[in-house]
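> using only what follows, build the 3D model:
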Amino acid sequence: MEIGVTTFVETTPDVETGQVTSHAERIREVVEEIVLADQVGLDVFGVGEHHRVDYACSSPAVLLAAAAAQTKNIKLTSAVSVLSSDDPVRLYQQFATVDAISNGRAEIMAGRGSFIESFPLFGYDLQDYDALFDEKLDLLLKINEAEKVTWNGTYRPSIHNLGVYPRSDQDRLPIWIASGGTPQSAVRAGVLGLPLVLAIIGGSPLQFARVVELYKQAAKQAGHDVSKLKVASHSHGFVGETTAEAKDKFFPSTAQAVNVLGRERGWGPYTRNTFESASTLEGALYVGDAETVAEKIIFLRKNVGVERFMLHVPVGSMPHQEVMRAIELLGTEVAPLVKTEIAQWEAQNM
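Next up, the predicted model:
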């Protein structure tokens, strides 16, 4: 069982003061957060790609490269790379570079993107949303498999027997399919034999058990060894000294950020009642003291089958030192509880 962190490098206004951290400062803070996550023994850190004012990182590979030089063990991944509006050649090259700096710790999470600002920015038509992803994923996988590539494209120029360099330090870069939980995405990942990461950010995580089942069925039918495939998730959350403290610290910025997106996307208001409901054992919000958060991760592992859990913190903007403390608690208290319990549970069920 792997435990880690994801961030979108948020730069929303501080709920109390209204002040906004600059993009540059927030990027530097995230590098510090990755270094701390490595020091406290967490397994993975993921950085999301966005192209809007309230998120500071448009290039996860560059930020992760800065952290790669200062860390030793933690895996470094995009969370996600918006592959549909990116170039697969450049994406591979950038993460192969991170892989070199980190001595083989780079990964890519490839997604279609729930945020669509990159499409007009780079000249892509949203009507081609699905077709762009399918075509570019095909090219990315071919690059990952072989040094020389011959490939024909519709939305991207074709390549005839050209090399892509540098090559990754690993035999192949781990490439995950990132999904919001649609059956189609799960089946695609299974057919391709790629690891699957689920964004479990609403409703009941138990609903995703069926998605994982579909993924494994598709993989098996395609002839892949299901035992070698991994399922991961990321969910919003925060670890505090006590559950009451964690909730009181995490709710204000979460509500502010979710309500901003909600107004853009036509969601209902995010209230304290919504927050409290999602904080229950079967909810999708992982907020509380170490024991509470560990209990929820263990519940997720046993009932959904997730083998890697990533806590998305913060949602909105929180004081840097509070985020650092949450990461410290996740690594030093939550992760040991989860790994001990899961190891015992797996031994009993072998």
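
> only C-alpha atoms for contact and neighbour calcs from this point on.
Noted.

> can you list contacts of the longest helix belonging to the chain?
Assignment by DSSP state H gives helix 243-265 as the longest helix of the chain. With C-alpha atoms under 8 Å, 6 or more residues apart in numbering as the contact definition, helix 243-265 has outside contacts at 12, 14-15, 237-240, 267-272, 275, 287-289, 292, 314-318.

> list the buried residues of that helix.
243, 246-247, 249-260 (16 or more other C-alpha atoms under 10 Å).

> going by distance to Ile34, which of those wins?
Within the buried residues of helix 243-265, the smallest distance to Ile34 is 19.9 Å, found for Phe250 (C-alpha to C-alpha).

> show me where this protein has its strands.
2-7, 44-47, 75-78, 81-82, 106-111, 148-151, 159-163, 175-179, 196-199, 231-239, 286-288, 308-312 (DSSP state E).

> between strand 231-239 and the longest helix of the chain, find me the angle.
120 degrees (axes from the mean of the first three to the mean of the last three C-alpha atoms, to 10 degrees).

> how near is the closest residue to Glu147 other than its chain neighbours to Asp169?
Leaving aside its chain neighbours, Glu147 sits nearest to Gly163 (5.3 Å; criterion: C-alpha to C-alpha, 6 or more residues apart in numbering). From Gly163 across to Asp169, the span is 16 Å (C-alpha to C-alpha, to the nearest Å).

> okay, these two: which has more neighbours?
Neighbour tally, Gly163 and Asp169, criterion other C-alpha atoms under 10 Å: the higher count belongs to Asp169, 18 against 15.

> which residues does that one contact?
Taking C-alpha under 8 Å, 6+ apart, one finds Ala96, Asp99, Ala100, Asn103, Gly104 in contact with Asp169.

> what's the answer for Phe309, then?
For Phe309, counting by C-alpha under 8 Å, 6+ apart, the contacting residues are Met1, Glu2, Ile3, Gly4, Ala232, Ser233, His234, Ser235, Ile297.

> would you do the same for the sequence below? I want to compare the two.
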Amino acid sequence: MELGIGMFGDLSFDPQTGEHRSAGLKLHEILEQIKLADQVGLDVFGLGEHHRPDYAVSSPEIVLAAAAGITKNIKLTSTVTVLSSAEPVKVYQDFSTIDLISGGRAEIGVGRGSFIESFPLFGYDLKDYNQLFEEKLDLLLNINNNQVVNWSGKLRAPLKNQGVFPRAVNEGKLPIWIAVGGTPESVLRAAKLGLPLIVAIIGGMPKQFQPLIEFYKQEYVKNGHDITKMQIGIHSHTFLSEQPVTVEGYYANYAAQMNRIGASRGWAPYTKAQYDAGRSKEGALFIGSAAEVTDKILYMHELFGITRFIGHMDVGDPSHQDMMKAIELFGTKVAPEVRKAVKQAV
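Got it, this is the predicted structure:
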């Protein structure tokens, strides 16, 4: 099972100054954190795309390209690229470039996007939300499989005998994961296409997602895909510390960010009771000591048979020092124990 870290580049807000923390400083910290994740032997690092003042990363591919030059082994992916409001030709070109710089370590995670700021920003109509994703995914897959592209759709100009360059390392092909938030239609699409699935589980009880993941497995096989190549991941909020006071103190960061998002979505204020419930065995938060997080990831493996776990580790913008320690613990304490247990279970 692959283990990795995901980030959105959260920027904390100072109510006294009325400003978010420096995006420039945050980006430099992220690069140091990616470098450390590589050094401690983690398998994958992902960055998500947002277009809001409380996130530093609007272009994951730019940051990942910078990371490609300072890392050696770790896979570099988007978590996710909002494909519905992106240009598939440019998406492929950006990630194939990362692939070439990194020596074949680039991947793409694509989704419809739970944040919708990119649609008006890039001139797209939300009424086309579903059709945009379907068409653009079809085009991206066409580009991924063919150096010379012939394609037509309804919402974008057709391509006729157009070459798309540069080509990725592995015969021009990049791994493309479908990221979902729990919609059966999205899961079915991934299964029919035989694409790897990653599920964002950030609330409630992970066990509630079991029928959805079983549905993916059944449809994947039903559509004639090789079960030995099936990949399933989950992406969940994660933070590690061996100091109980740090874990308790992280609630303030976490609640602040959840409330900033919730303010635009009509959510009730986030409570300490929710935080504590999320940290329990049945909850969706992978927040605690290395032993607690290890046990919970192994529980996810037991529930779902996952092949990848990505811990989303910068919710609420914890300090750089705390982030570096959390990454170190994840790579040196959690990852070896998880790999050992999974290997023994095979």
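
> could I get the TM-score for this pair?
Here the TM-score for the pair of chains, by TM-score structural alignment, normalised by the length of the second structure, is 0.97; 345 aligned residues with a C-alpha RMSD of 1.3 Å.

> thinking again about what came up before, list the ones among the contacts of Asp169 of the first structure that the second structure also has?
Retained in the second structure by both residues aligned by TM-score structural alignment, their matches' C-alpha atoms under 8 Å are the following of these: Ala96, Asp99, Ala100, Asn103, Gly104.

> of the contacts of Phe309 of the first structure, buried ones?
By neighbour count, with 16+ other C-alpha under 10 Å, these hold Met1, Ile3, Gly4, Ala232, Ser233, His234, Ser235, Ile297 as buried.

> farthest pair within those residues?
Taking C-alpha to C-alpha, no two of these sit farther apart than Met1 and Ser235, at 15.6 Å.

> could you check how far Thr271 of the first structure is from Ala199 of the first structure?
21 Å.

> the more surrounded of these two?
Comparing Thr271 of the first structure with Ala199 by other C-alpha under 10 Å, the one with more neighbours is Ala199, at 20 against 16.

> hmm, that one is touching Ile177, no?
No: when contacts are counted by C-alpha atoms under 8 Å, Ala199 of the first structure is not listed as touching Ile177 (11.0 Å).

> okay, and the common contacts of those two?
If you check Ala199 of the first structure and Ile177 against C-alpha under 8 Å, 6+ apart, no residue is contacted by both.

> superpose on the second structure and give me the mean offset of stretch 210-220 of the first structure.
Once superposed with the second structure, the aligned residues differ from stretch 210-220 of the first structure by a mean of 1.1 Å; criterion: mean C-alpha distance after the TM-score superposition for the first structure.

> now the end-to-end length of stretch 235-250 of the first structure.
13 Å.

> cool, stretch 271-288 of the first structure as well?
18 Å.

> so what touches it?
Under C-alpha under 8 Å, 6+ apart, the answer for stretch 271-288 of the first structure is 200-206, 235-247, 250-251, 255, 293, 295-297, 299, 311.

> again, only using 7 Å
For stretch 271-288 of the first structure, the surrounding residues in contact (C-alpha atoms under 7 Å, 6 or more residues apart in numbering) are 200-205, 235-240, 242-243, 246-247, 255, 293, 296.

> before we move on, what about stretch 293-302 of the first structure?
Pro205, Leu281, Tyr286, Val287, Val306, Glu307, Val334, Leu337, Val338, Ile342.

> could you rerun that using 6 Å?
The contact list for stretch 293-302 of the first structure, computed with C-alpha atoms under 6 Å, 6 or more residues apart in numbering, reads Leu281, Tyr286, Val334, Val338.

> please tell me how far Val80 of the first structure sits from Thr332 of the first structure.
Val80 of the first structure is 26 Å from Thr332 of the first structure, by C-alpha to C-alpha.

> the two: which has the busier surroundings?
Val80 (27 against 16).

> list the contacts for the equivalent of the more buried one over in the second structure?
Residue correspondence to the second structure (TM-score structural alignment): Val80 of the first structure is matched to Val80. Neighbour list for Val80 of the second structure: Gly48, Gly109, Val110 [criterion: C-alpha under 6 Å, 6+ apart].

> rerun that using 8 Å as the cut-off
Gly46, Leu47, Gly48, Glu49, Ile108, Gly109, Val110, Gly111, Gly113, Ala179.

> ok, which pair from the residues you listed is furthest apart?
Using C-alpha to C-alpha, the contacts of Val80 of the second structure span at most 15.3 Å, a distance reached by Gly46 and Gly113.

> who's more crowded, those two?
Gly46 (26 against 22).

> that one and Met313 of the second structure: what is the separation?
Applying C-alpha to C-alpha to Gly46 of the second structure and Met313 of the second structure gives a distance of 10 Å.

> now list whatever residues contact both of the two.
Shared contacts of Gly46 of the second structure and Met313 (C-alpha under 8 Å, 6+ apart): Ile5, Gly6, Met7.

> between the residues you listed, which is nearest Lys72 of the second structure?
Nearest member of those to Lys72 of the second structure, counting by C-alpha to C-alpha, is Ile5, at 15.9 Å.

> how much space separates that closest one from Tyr220 of the second structure?
According to C-alpha to C-alpha, Ile5 of the second structure and Tyr220 of the second structure sit 26 Å apart.

> between the two, which has more neighbouring residues?
Ile5 (27 against 24).

> doesn't Val315 make contact with the more buried one?
No: assessed by C-alpha under 8 Å, Ile5 of the second structure is found out of contact with Val315, at 11.9 Å.

> check contacts around the closest residue to Leu132 of the first structure other than its chain neighbours.
Nearest residue to Leu132 of the first structure, sequence neighbours excluded (C-alpha to C-alpha, 6+ apart): Ser84, at 5.1 Å. By C-alpha under 8 Å, 6+ apart, Ser84 of the first structure lies in contact with Gly111, Arg112, Gly113, Tyr129, Asp130, Leu132, Phe133, Lys136.
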